[in-house]
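>>> How does the following fold in three dimensions:
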Amino acid sequence: MVSSAPARSQLDTSHSYFLQPSSVPGGPPVGLLLRGVNLSSTSKFPTIPNSLSQYQDLTGVSRSDRDQKRQLLAGQQSHLGEEEVGFYTEAEQGGRDGWFVGRPFPLEEADVHLRRLKAWGFTTIRFLVVWEALEHAGPGKYDEAYIDYTISILRKCREHGMRVFISPHQDVFSRFTSGSGAPYWVLEALGINPKRIHQTGSAVVHQCWSTQGYGGEEGIQSVKDGKLDNWPDMIWNTNLHRLAARHLFTMFWASDKFAPKCKIDGIPASHWIQNHFMAAYGHLADRLRDAGDILDECLIGWDSMNEPSEGFIGIPDLNQCPPAQSFKKGPSPTPLQGFILANGQQVSDVEMADFTSTGQKSKGTISITPPEGKGVWLTRQEARDAESKWGYKWDDEWDFWDENGQGGCVWAGHGVWDPKSGSILRDQYFKPPGKTEIDFIEEFWRVHYTKFIKRIRQSHPNAISFINPPVFEEPPDLSEDVKGGRIALSSHFYDGLTLLNKRRHVYNADAVGLQRGLTNILSAIKLGEKSIKSTLRGQLGELKSDAHKSEGMAGHGEGGSYPTLIGEIGTPWDMKSTKLLGLAKGKADRKDYKEPAKAMDQVMNACDGHNALSYTLWVYEPLSTHKYGDGWNGEDLSLISYDEIPTEGQEKDDDLLILNPPDLQSLITLGSRGISSWCRPYPIESVSKIDEFSFSMKDGEFNLQVLIQGLDDHKVWNSDRDLNQIDGDEVGDIKGTPEGIFKGYTKIYIPYVHYLSQADTSPSLSKDTGSSAATNKSRIIGEPSEDNEEWVKGNGPARNDIEVLEISEGSLAVKGQWGWWTYELGEKGERIGKLRIRPWKG
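Predicted structure coming up:
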């Protein structure tokens, strides 16, 4: 079923689709929908050094022992701090060789995980690689053991026919600001002591929450007065608006403009740090190239930096939280208050904010007192120690300390504010008045992206560049030499109200339209299921349009139209039941996933229709648990979890079957959550244009409409020669067609989850009912897959059982979980083709 390597290595992105050349010489190229998953949340963390020898053989070991082993494998999850895992100590020492080996999963488990993803109908992986995994030991010191492991995993992906693109992943800059990404030494090089970030309110750090929390009832007390064990949902995201991330991002993008005194080894800090970032991923690209069997036939491209943030850039008034900071949760200092706290000084009126179903709320103010008056900035002595340890040198102008070697604030040193008076001196420093406003994307992000993709293509010339602009922002115009005809948009989308409040509502809002000024708050509010589905689809359609706009990435030169892949999309599985029309939370119910499955179905439907989007779901993380979610800041979006397996009763050992499934049912369903919502039919590839499609999770009806082009009308391929095969496999009577008639096809994923036959699936039955259909209201009992996999062991091979409600022309054949709808191209001209199926109901 997998195309030959030459065909797979030449994906084209210039016609709104990902196009794969035909496996048959002269045949039409095939338009692809790339759908898959992100791998994985634990990829953001290093492993924990431990001896697992006692757990290597799990046979006969108790379930509690197996769960303990899985928690060890989960590694440095974000609720584990210094006391448990040496959160700061090990990083401060540069980590160890192979620190991230085993991310996203152990090599010996790769085959079963990839088999499962393929059985779920997925073909594509967004593979997370954080900067820390590559260069944790210090500037220019790369972890070759981790890269060796990554090469091995990618080879496994190739064996299973998966297409992969790499995400240079970060969230809120670094693990030490409760995110992921940059190594410890980067924070020190940019002037910050990571160990004092949380206690100065410069970020709310999960690893420090219970030991240095904003505790007490509802968190309305001083930082020094208590503990708060419950980590608030999505509070990590608000760290983008606290001092540490704002400072670090500003220095990364634009120290040459805003902090010119800060130079490292004689060059602006932003140039120095970006050079290391690009060199690290460039080294990875070199190693993947040298491996000889990964680029193009497996690794098709590279994302730009995940969800970049602008830091301080563009803030109009440093005395106030900027208008763009529309989401606040927990302690929310203004930029000025952040400067004061980072200097080790108390602030007594920090807003304590919350985000509820009815919008942003203020819960009063709190006092934050940095312990011992110590600020977040490195002291003079700490700075000198860091220089000696990591091997770089700050220039002499980077000297903002007082006579005692204290202070050290970069922004006080540049005259932005005065620590003595606690006041802003230049409130528009990061958005100076003038004829033109600072455009972060155009002036800083685009420049970095251009350098990054050029470096990657030195090693991977055919790489598709997946462009991931700041969330909900439009990508800029890009020159043809940068695009190289090989780009795709990789925007992210989450239903914010559902994600933030972890429950479904009877209303929603057009968040994309609001941010882009396309609507106002009154028009943005949508009530009712039908309206919510419509606005979700409209928002994704607006994001998709960015790949077609002549003033954006599709502009420059002749212009064009590029494909869109939504790089992250999903819903939380720890959703609360809905009360009072969604205004109040009920309790989380792990007995079933009806509510989150409905929420997931809504966003999946939004990707269908005329949008016909490619996507990679967030996230596939087997080590997710009910207690700690996916291991990262309380998020719980994984499609799978061992905790879905009962710990008591006759099925108490079924967790063993996740890695050793005896049949298809075990492979596909064990540990899954809400599988009926995201394991859904879709047209995986077609020689025709996919016009629109839809799926009803309730009754399983699937509708597909394609635009079939005649030979003379087809815009993107040469029709001089016959198409005799489909993806290397003969399907139906394709060979020997009459002169001037050529077969086209659309290949469809038809999941057993929805269409598995419940009848006797012996070969004799399929002879009676037919394994293909060419007329309306026909029944198809499909053929088993080539390997005759059994749904339940001992019950015979799995087959689909389908009722064809409508087929406008041609015929449908079903084999395993794949359907081939074939039809004539010939000289008929452009026309609409329709197919409608549902599970056979008798």
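>>> From here on, just use CA atoms for contacts and neighbour counts.
OK.
>>> so who does Leu812 touch?
772-774, 819-822 (Cα atoms under 8 Å, 6 or more residues apart in numbering).
>>> Greatest separation within those residues: which pair is it?
The largest separation in the contacts of Leu812, counting by Cα to Cα, is between Ala774 and Gly819 at 13.0 Å.
>>> More neighbours: which of those two?
Ranked by neighbour count (other Cα atoms under 10 Å), Ala774 and Gly819 place Gly819 first, with 24 against 17.
>>> Can you give the contact residues for the longest helix belonging to the chain?
If you go by DSSP state H, the chain has its longest helix at helix 269-291. Contact with helix 269-291 is made by 131, 134-135, 139-140, 142, 147, 151, 168, 186, 190, 251-256, 262-265, 294-295, 448, 452, 455-456, 459-460, as judged by Cα under 8 Å, 6+ apart.
>>> which SSE is the nearest residue to Asp12 once chain neighbours are set aside in?
Using Cα to Cα, 6 or more residues apart in numbering and skipping residues adjacent in sequence, the residue nearest Asp12 is Leu19, 4.8 Å away. For Leu19, the host element (DSSP states H and E) is strand 18-20.
>>> in that strand, what counts as buried?
18-20 (16 or more other Cα atoms under 10 Å).
>>> any idea how far it is from the chain center?
22 Å (Cα atoms, centre = their mean, to the nearest Å).
>>> what helices or strands is it leaning on?
Packing partners of strand 18-20 (3 or more Cα pairs under 8 Å, 6 or more residues apart in numbering; DSSP states H and E): strand 30-32.
>>> The same query, at a cut-off of 10 Å, please.
Packing contacts for strand 18-20, counted by 3 or more Cα pairs under 10 Å, 6 or more residues apart in numbering; DSSP states H and E, involve helix 5-8, strand 30-32, strand 682-686.
>>> Mean neighbour count and distance to Leu72 added to the ones you listed, as TSV?
Below are those laid out as TSV (neighbours: other Cα atoms under 10 Å; distance: least, Cα to Cα, whole Å):
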stretch	mean neighbour count	distance to Leu72
helix 5-8	16	38
strand 30-32	25	39
strand 682-686	24	38
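>>> before we go on, could you also do this sequence so I can check it against the first one:
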Amino acid sequence: MLELPPRAASCLSSVRFHPCDIRLGSVSAFQAKPVTAGASIFAFTAVASLCGRTRFRTRRFKKCCSARTAADKTPGVKPPSRLKVVGSRFVDEEGRIVVPKGINFSGLSKVPLNPNGATHLGGSQFYEHRQVSFVGRPCPIEDLDMHLQRLRDWGFNLLRLLVTWEALEHAGPGVYDDDYISFIRMVCSRAGEYGFRVLIDPHQDCWSRWTGGDGAPGWTLEAAGFRVGPDLHKSGAAFLHQENGDPLPSMSWPSNYDRLACATMFSLFWAGDRIAPGIAGQLGTGDLPLQQLLQDGFINAIAHLARSVKDIPSVMGFETMNEPHPGWLGRDFTQAQIGPVSSGESPLAQLQRCSPGKGSPWASSCLWAQAGVWDPPSKKLLDASRFDCDWLTDCFAPFVERFTEALLAEMPHALIGVCPPAFGKEGQQPFPGKLHAQAFWTPHFYDGVVLVGKVWTPAFGVEETLPGTTLLGLIPAPPVLPIFGREERLASYKRQLEQKCRLASQETASMLGEIGVPFDLKSPGMAPSDALQESIDVHMRALEELMLPFCWWNYTPENCKARGDGWNGEDLSILSEDGGRALDAIVRPCLLVCAGSPVHQTFDLQEGYFQCEFDAEPGESLFFIPSRHFSADNAILSVTPGIDALWNVELQTLVCRSDRVARVVVDLRKKKLQERSTCRIAWVAVNVHFGAIFGRVGRTTVRDELMGQRHSSSNSCDSDSFPKQRDAKSARHASTTPLTDRRAT
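All right, here's what the predicted structure looks like:
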């Protein structure tokens, strides 16, 4: 590395410096300019084994100082600008393409904090569903700064914030939890101070906590005639961790989608007027027809929350409903379903087994007997024809339209993420409706073998095929195809991700709402840590190479070795009690904001190599460059000639500024060991200061989009949570360098 004379080193330790605008030909140079009034200017130049001319352009001292003063007056970071959907991209107010990198926050927001709703905890308090509180989910407010800072340092800039219908309206129909809503307002506001955008996810799995998942309030089950108690599990109407205890079969909770309680509730939610006409809720309060009570209740609760957060700039919008399911709509009542969400019994067999009587989940009579679907005395099916429908066209698309209309009435600038089904044939079919101009597509993707089997096999995997797929254009393809080899696994993931995005069936932006891997992963012949890192790396490479916005599942502050995420045996949080997990694979360089059009990007974790290519337009593009992979001491940065680039190691950002239309390539790689002792790079040694950097760039918009760091040492975390303190060599100004020689930086 370049060594400074003693006099220079002493000055650098006491004086703040403004990075000069250096354009490099093929001579390596270093220059620093004091910003203290009256101080003399000194410069040092080191020449490496390169030839050419060096050009220096310094900016006026006054401009630098004014930026410093403005920064000092800003207590935090301005919230990010609003996004809109343009074609298939998210675009900010300057017309730049934004590629959000999100995290689901948090996996335990599905259950209340008081009493503790972790699924391994059962007992009578589990069934006391009206007196609960979700205040403190996703984390206590006093810990929020620590978690937000950590997530920013790991490169995330979007929170998919989990909120359940139960959290909003657990006390009864129309009775909203104002304390929880105020808490969510604080979380969203604070997230904006750290530069996060917030996408609120009305989360559910298998309808509710008492039907094996989370989401809806307990009173919705009572409205349909169920008794919220242990008989839901004992009768087989639901499968509950709280009642089953340990060990819990891996990924057993999705079977609840096909069990009586969950399937009944979803069927009524989508089509109660059709399949149970004239039957009102059974809460004894002059209840509405069941479909209206359920669907309107859900939409009204989320609209109420939207009304409460619409003035918070960081809130970009809402999703419709996490992983919706049709229930028994479209099912043959006499046939058992096959697959990961099957209970192993036909709907009729379940009705017969759970008929009214001792141990029945029904509080009195069976709703489906009242509706004329079956006859309990004879145990015969009467008329299930009303369940025959095209769920996507008849139920889901109209719901998406109603939800969007209601939310935009409260929050006109909101974006609406449409989450398709995750299970069953409906999750493989194109959306039949027309999405609103402010809507976008939010599918989910998990490798089923990895998620359910908790095993990573580098040499072998399977690829899910869509209905109608053929082999060689001749014969129907099976539901899954074998995949051999790591690179083919990567190509398979990319194909499957593209297929999921195409199911929107129209041009719109897509953002993967969930993707992740279990951390209790094993692999034959590999150390668990190596298997985990390789699995995450392949998933991440697929996302990066497609430049697909995503929200990784998940970040749960309460995760621990004994209980994982605390929900149904899952362990997918990137944070645990010992700190961050598999961070080398998760914390990665990437393009975040592009002034122009992205073309390609790739990151090779093993080789320590990152490259991004984009067609630049006049403006500034922003990259996240994690210090855990690249630093001023170990990396070589090359940028297409004619492009100004500022690498701020402290903020882990790279800003590329172009004043023309051009194809730009950013190339960053770790130096080989022998290169590290030779001065082959030019850089500016400065005491990094937020205001000084942006004084040089001269654009306040970059400050708004940058990493949103708060310069505070009060929130101490584990070693993987915050960057280590760095010396004065913390900002590299890498300017125009030919890519024909990647060492010429």
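>>> re earlier: sitting in strands, which of the contacts of Leu812 of structure 1 do you find?
The strands, defined by DSSP state E, take in 772-773, 819-822 from the contacts of Leu812 of structure 1.
>>> Let me have those in JSON lines, extended by distance to Thr578 of structure 1.
Listed next are those as JSON lines, based on distance: Cα to Cα, whole Å:
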{"residue": "Ser772", "distance to Thr578 of structure 1": "44"}
{"residue": "Ala773", "distance to Thr578 of structure 1": "44"}
{"residue": "Gly819", "distance to Thr578 of structure 1": "38"}
{"residue": "Trp820", "distance to Thr578 of structure 1": "41"}
{"residue": "Trp821", "distance to Thr578 of structure 1": "42"}
{"residue": "Thr822", "distance to Thr578 of structure 1": "45"}
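>>> All the strands of the stretch 701-842 of structure 1, residue numbers only.
Per DSSP state E, counting those that start in this stretch, the stretch 701-842 of structure 1 carries strands over the ranges 702-708, 743-749, 772-773, 778-781, 801-807, 811-815, 818-824, 831-839.
>>> repeat for the stretch 251-400 of structure 1
263-264, 267-268, 299-303, 330-332, 347-356, 359-368.
>>> so what sits against both of Ala774 and Gly819 of structure 1?
812-813 (Cα atoms under 10 Å, 6 or more residues apart in numbering).
>>> Please report the number of neighbouring residues for the aligned residue in structure 2 for Ala189 of structure 1.
By TM-score structural alignment, Ala189 of structure 1 lines up with Ala223 in structure 2. Counted with other Cα under 10 Å, residues neighbouring Ala223 of structure 2 total 21.
>>> Ala223 of structure 2 touches Phe269, doesn't it?
No - in this structure, Ala223 of structure 2 is not within contact of Phe269 by Cα atoms under 10 Å, at 11.7 Å.
>>> now the contacts of Leu812 of structure 1: which count as buried?
Counted by 16+ other Cα under 10 Å, those give 772-774, 819-822 as buried.
>>> Which of the residues you listed sits closest to Phe472 of structure 1?
Distance to Phe472 of structure 1 across the buried ones among the contacts of Leu812 of structure 1 (Cα to Cα) is lowest for Gly819, with 35.5 Å.
>>> The helix or strand hosting Lys33 of structure 2 corresponds to what range in structure 1?
If you go by DSSP H and E, Lys33 of structure 2 is part of strand 30-34. On structure 1, no counterpart of strand 30-34 of structure 2 exists by TM-score structural alignment.
>>> So which elements touch that strand?
Secondary-structure packing of strand 30-34 of structure 2 (3+ Cα pairs under 10 Å, 6+ apart): helix 6-14, strand 17-18, strand 21-24, strand 42-44.
>>> now, of those, which is deepest in the fold?
Across those, averaging neighbours per residue (mean count of other Cα atoms under 10 Å) puts strand 17-18 on top, at a mean of 28.
>>> Tell me the residues of structure 1 aligned with that one.
Going by TM-score structural alignment: strand 17-18 of structure 2 matches no residues.
>>> quick one: what's aligned to Ala245 of structure 1 in structure 2?
By TM-score structural alignment, Ala245 of structure 1 lines up with Cys262.
>>> Would you confirm that that match contacts Leu221?
Yes - assessed by Cα under 10 Å, Cys262 of structure 2 is found in contact with Leu221 at 9.1 Å.
>>> Nearest residue to Asp92 of structure 2 in space, ignoring adjacent ones along the chain?
That would be Leu83: by Cα to Cα, 6+ apart, it lies 4.7 Å from Asp92 of structure 2.
>>> Over to Leu637 of structure 2?
Using Cα to Cα, 6+ apart and skipping the chain neighbours, the partner closest in space to Leu637 of structure 2 is Leu668 (4.6 Å).
>>> contacting residues around the one you found?
Remark: with contacts taken as Cα under 10 Å, 6+ apart, Leu668 of structure 2 is in contact with 589, 603, 608-612, 625, 630, 635-639, 742.
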